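# All I have is the shape, not the residue letters:
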């Protein structure tokens, strides 16, 4: 984990905490009297998130928690942070406030993805087309649908810093989750990439991976990747299925292969992908193929432990 020191290109009092792929990156803002954090990681890393935030804010009270969207890797630390700083106000992207208030894990995607998120409360929404003060700077809130229909990005126009969440990474973008449900969203991904290009950021702080400044190359890569998905949607479906399994494997690290298959069989999004794109194969045969592709790419390994076949993260 990188040290919580000022990073070149960022404003004083602004910190970029690059996390592993199980937890989204955190951006922390500290001013004279208070602190804010954007995105909070996955629930299994919640204690680590609390420790990172505490060490970064240096005794200032955490007054705001912001989520670019409500996928489990971006808000899984909310509940732990709220427990440590009960007066902190939580701001979420609009569109799912009622689901949070009623805590509906199906509508919030946690049940369909087979993931977990500890229940939390939210008091405000990050409304696109408005501004928000973070540290001493004013940040623009922009809608960024595609990866998630409710996602937002944050842009600071003076230094042209973009908090892009999963709308743009250095080498791509996040799984287009509406497409898993059969809702066409590739056009929304393209429109969000156009918004980012119009903003002309000089520095991008993505939801995963290191910050980067070669935005032209990143946009080119993202558009090429998107065009491949548009031309062959089954490519995206296979990619999405492997991402769901690999993400869960990051949480498990090692478990019996049969338990991994059982989880796949119980995870609704994997069933949807199979039914929409791969029904020519039995579900079990398709899942076996996904595992073999992860192993073939070096993302996983199959090992024998005391006579049990284990699936292991790599």
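All right, it came through fine. Since the structure is predicted, the reported quantities are computational estimates derived from the model, not experimental observations. Numbers count the residues shown, from 1 in each chain.

# C-alpha from now on. contacts and neighbour counts both.
Noted.

# need the longest helix for the protein.
When every helix of the chain is counted residue by residue (DSSP state H), the longest turns out to be helix 233-252.

# What segments of the stretch 201-314 of the chain are helices?
With DSSP state H, counting those that start in this stretch, the ranges of helices along the stretch 201-314 of the chain come out as 215-231, 233-252, 257-266, 268-277, 283-296.

# Dump those helices to JSON lines, plus distance to residue 18 and mean neighbour count.
Output for the helices of the stretch 201-314 of the chain, formatted as JSON lines (distance: least, Cα to Cα, whole Å; neighbours: other Cα atoms under 10 Å):
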{"stretch": "helix 215-231", "distance to residue 18": "18", "mean neighbour count": "16"}
{"stretch": "helix 233-252", "distance to residue 18": "16", "mean neighbour count": "18"}
{"stretch": "helix 257-266", "distance to residue 18": "28", "mean neighbour count": "16"}
{"stretch": "helix 268-277", "distance to residue 18": "28", "mean neighbour count": "19"}
{"stretch": "helix 283-296", "distance to residue 18": "24", "mean neighbour count": "16"}
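
# now the ones you listed as TSV including distance to residue 206?
Below are the helices of the stretch 201-314 of the chain laid out as TSV (distance: least, Cα to Cα, whole Å):
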stretch	distance to residue 206
helix 215-231	11
helix 233-252	18
helix 257-266	28
helix 268-277	25
helix 283-296	24
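
# and residue 64, which of these is closest to it?
helix 233-252 (27.3 Å; Cα to Cα).

# Show residues contacting the closest one.
22, 44, 113, 115, 175-176, 180, 228-229, 264, 270, 273, 277, 290-291, 294, 299-300, 312-313 (Cα atoms under 8 Å, 6 or more residues apart in numbering).

# Mind doing that once more with 6 Å?
175, 229, 313 (Cα atoms under 6 Å, 6 or more residues apart in numbering).

# Could you let me know which of those ends up closest to residue 6?
Using Cα to Cα, the contacts of helix 233-252 come closest to residue 6 at residue 175, 30.7 Å.

# I'd like the distance between that closest one and residue 67.
Distance of residue 175 to residue 67, given as Cα to Cα, to the nearest Å: 18 Å.

# Check it against this one:
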């Protein structure tokens, strides 16, 4: 997320399913005559599913198929508000659950993945996501997950104070109900093609923001289904997380992905958040430039002397995030991703004993 620290870290999950008056967002919208579904030029529908945090909504897409079924992309976070809106909108559009032939997930973050299992139970349809994204989802929310403890230890070694570390476990645990029930997955293979909406779509590996994430591109209509990889006006969170199977340089992978996407000719980009826009290449290059500025700024902070990642995070994003563990988690992980990129370039180095604490310095 570009701009303010809040924008850079708004990929998190929220705190409440209902507004202060007790009515759901769906009920309030219905009373105002609003609709969450917008018909696109190609006959698809964009359905804006509300999120209880600063991004406000996630874009889900309904794609009509020749056999009368529908493909659903990224159904949203599993909350009472989301379910209410889907029930209302499907009824308004005359789409029955059994008409949904499959669900395609661009990545495994809860605001995209969370309702997939609920829809699968209602519709009995397959859910397509990459094997790598499935592995990561199981690591976070599978039975016996120890990710919260691993992340707590990781952040401790990077300088986060104990009064903040104790909040991480409950914070991460609160997401589980928003992805349950979890779906049975059918593998989606990067590099393959998928017939959808009367077009053949290239499945493009899109790492950096989410391990195993993909974009989908149609040469025929020059349309890119971008997930969170290329967003208008904001940039997705890029997180370095602990684990031998995880990407040691997610920002480098993300920048490489943006360079690949910048070579696509697009007339329409359908993002996971905010409004559709025409030019993926231009926006990809803008995001690359944004991260290069961030890297230069971080180098300037390192030039002032060695520091922990947590200290650098607060100098980059502000101390006010101590009051929002959700945004702080993403700011910390993104700071670490930028430090890893600088280390890969030979411009920064980390030091300290194996068990921490660790500090970074200019190389």
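That came through fine. The structure displayed is predicted, hence computed values, not measured ones.

# TM-score for this pair?
TM-score of the superposed chains, computed with TM-score structural alignment, normalised by the length of structure 1, equals 0.68; 257 aligned residues with a Cα RMSD of 3.9 Å.

# thinking again about what came up before, out of the helices of the stretch 201-314 of structure 1, nearest to residue 135 of structure 1?
Minimum separation from residue 135 of structure 1 across the helices of the stretch 201-314 of structure 1 (Cα to Cα) falls at helix 215-231, 24.5 Å.

# ok, the contacts of helix 233-252 of structure 1 vs residue 223 of structure 1, which is closest?
residue 229 (9.8 Å).

# which ones are touching the counterpart of that closest one in structure 2?
Under the alignment (TM-score structural alignment), residue 229 of structure 1 pairs with residue 294 in structure 2. Residue 294 of structure 2 makes no contacts at all, as judged by Cα under 6 Å, 6+ apart.

# Please name the nearest non-neighbouring residue to residue 264 of structure 2.
residue 281 (6.6 Å; Cα to Cα, 6 or more residues apart in numbering).

# gap between the one you found and residue 332 of structure 2?
28 Å.

# do residue 316 of structure 2 as well
For residue 316 of structure 2, the distance to residue 332 of structure 2 equals 10 Å [Cα to Cα].

# Could you do residue 106 of structure 2 as well?
For residue 106 of structure 2, the distance to residue 332 of structure 2 equals 24 Å [Cα to Cα].

# same check, this time on residue 42 of structure 2
For residue 42 of structure 2 relative to residue 332 of structure 2 (Cα to Cα), the value is 40 Å.

# now residue 300 of structure 2
18 Å.

# One more: residue 344 of structure 2?
18 Å.

# Off-centre distance for the helix or strand containing residue 151 of structure 2?
Element membership for residue 151 of structure 2, per DSSP states H and E: helix 147-157. The chain centre lies 21 Å from the centre of helix 147-157 of structure 2; the measure is Cα atoms, centre = their mean, to the nearest Å.

# Please identify the buried residues of that helix?
For helix 147-157 of structure 2, the neighbour count (16 or more other Cα atoms under 10 Å) marks 147-148, 151-157 as buried.

# same thing with stretch 95-111 of structure 1?
Judged by neighbour count (16+ other Cα under 10 Å), stretch 95-111 of structure 1 contains these buried residues: 96-97, 100, 103, 105, 108-111.

# What of stretch 243-263 of structure 2?
247-258, 261-262.

# for stretch 1-8 of structure 1, same thing?
Buried residues in stretch 1-8 of structure 1, counted by 16+ other Cα under 10 Å: residue 4.

# just stretch 69-85 of structure 1 next, same as before
For stretch 69-85 of structure 1, the neighbour count (16+ other Cα under 10 Å) marks 69-82 as buried.

# what's the mean gap between the helix or strand harbouring residue 195 of structure 1 and the aligned bit of structure 2?
Per DSSP H and E: residue 195 of structure 1 is located in helix 186-199. Here the mean offset of helix 186-199 of structure 1 against structure 2 after fitting is 1.3 Å, by mean Cα distance after the TM-score superposition for structure 1.

# Can you give me the stretch of structure 2 that that helix aligns onto?
Against structure 2, helix 186-199 of structure 1 falls on residues 251-264 (TM-score structural alignment).

# what's that stretch in contact with?
With Cα under 6 Å, 6+ apart, stretch 251-264 of structure 2 has contacts from 206-208, 281, 284, 337.

# ok, which pair from the residues you listed is furthest apart?
The widest separation within the contacts of stretch 251-264 of structure 2 (Cα to Cα) is 23.2 Å, between 281 and 337.

# how about the helices in structure 2?
Counting by DSSP H, the helices of structure 2 are 5-8, 25-32, 80-93, 110-113, 116-123, 131-141, 147-157, 162-165, 168-173, 250-262, 280-303, 309-317, 325-344.

# Let me have those in CSV, adding distance to residue 350 of structure 2 as columns.
Putting the helices of structure 2 into CSV (distance: least, Cα to Cα, whole Å) gives the following:
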stretch, distance to residue 350 of structure 2
helix 5-8, 24
helix 25-32, 47
helix 80-93, 43
helix 110-113, 32
helix 116-123, 40
helix 131-141, 26
helix 147-157, 12
helix 162-165, 21
helix 168-173, 24
helix 250-262, 17
helix 280-303, 11
helix 309-317, 10
helix 325-344, 8
